[in-house]
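Visitor: Have a look at this fold, sequence not included:
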C-alpha cells in the first residue's frame, strides 16, 4: 500500500534541479516515491507565465518550473480552503 504525503519545499527544489538537468518525469517520480501524475501536477503548479499569460520555456525548451512559485500557489490554495500550509505539509 502506498503512503501518501505532501510534496515539501525541499522536494520542490529537488524536482527543479532534476528537471533542469533534463531528467525524465518518470525518473523524478521514482526517486521521490511518487506517481508520475503527481510530478506532472506539481510541474503544472510551478509553471511561470509572462505578462500575456503564455507559459515560459526553460533552456531545454520544456515548460519551466519554479519551486518558489509552486510553494506560493500551494499556500494560497490552503489558505483558500482554510488550512494552515505548514500543518498540511507536515512541517
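Guide: Sure, I can see it. Keep in mind the model is a prediction, meaning the values are calculated, not measured. Numbering: from 1, shown residues only.

Visitor: hey, let's count contacts and neighbours off CA atoms from now on
Guide: Noted.

Visitor: How about residue 18: what's its closest non-neighbour residue?
Guide: Excluding its sequence neighbours, the residue lying closest to residue 18 (C-alpha to C-alpha, 6 or more residues apart in numbering) is residue 28, at 7.0 Å.

Visitor: Now do the buried residues in the strand or helix carrying that neighbour.
Guide: Element membership for residue 28 (DSSP states H and E) is helix 25-32. By neighbour count on 16 or more other C-alpha atoms under 10 Å, the buried set for helix 25-32 is 25, 28, 29.

Visitor: which among the residues you listed gets closest to residue 10?
Guide: Taking C-alpha to C-alpha as the measure, residue 10 lies nearest residue 28 of the buried residues of helix 25-32, at 13.7 Å.

Visitor: this is the comparison structure:
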C-alpha cells in the first residue's frame, strides 16, 4: 500500500465505522489504509472512556488536534 496522510474526513469515517462496531481490518480496507495505521489513529484519538461497544472511545477532533500540535512542534524542515 502507498503511504498517505489521513485527512479529517478520513478520521470522521473511522469514527463512524468504529462506532458501528466494524472490525478494524474492514475499516482499513474500506479506506485504503494499513491495519497498523488505523490502530495508531484509534490510539491517537482515544478519549479515555469506553463507547457503547465497550471499546476505547475514539474522537476524530482529538486526533486532528494532536496531529496539528505535532506538526507545529516539528517546525519547518530544511531542504
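Guide: Happy to help now that I have it. What you are looking at is a predicted structure, and each value in this text was computed from that prediction instead of being measured.

Visitor: and residue 45 of the second structure, how many neighbours does it have?
Guide: Residue 45 of the second structure has 22 neighbours, counted by other C-alpha atoms under 10 Å.

Visitor: What of residue 37 of the first structure?
Guide: A count of neighbours around residue 37 of the first structure, defined by other C-alpha under 10 Å, yields 12.

Visitor: so the helix ranked longest in the second structure corresponds to what in the first structure?
Guide: Criterion DSSP state H: the longest helix present in the second structure is helix 60-74. Taken onto the first structure by TM-score structural alignment, helix 60-74 of the second structure occupies residues 67-81 there.

Visitor: By how much does the matching stretch deviate from the second structure on average?
Guide: Average distance, stretch 67-81 of the first structure versus aligned residues of the second structure after superposition (mean C-alpha distance after the TM-score superposition for the first structure): 0.3 Å.

Visitor: which residues touch that stretch?
Guide: Contacting residues not belonging to stretch 67-81 of the first structure are listed as 9, 12, 13, 15, 16, 42, 45, 46, 47, 48, 84, 85 [C-alpha atoms under 8 Å, 6 or more residues apart in numbering].

Visitor: Who are the contact partners of the most centrally placed residue in the first structure?
Guide: For the first structure, residue 42 is the residue whose C-alpha lies nearest the centre (C-alpha atoms, centre = their mean; 3.2 Å). By C-alpha under 8 Å, 6+ apart, residue 42 of the first structure lies in contact with residue 70.
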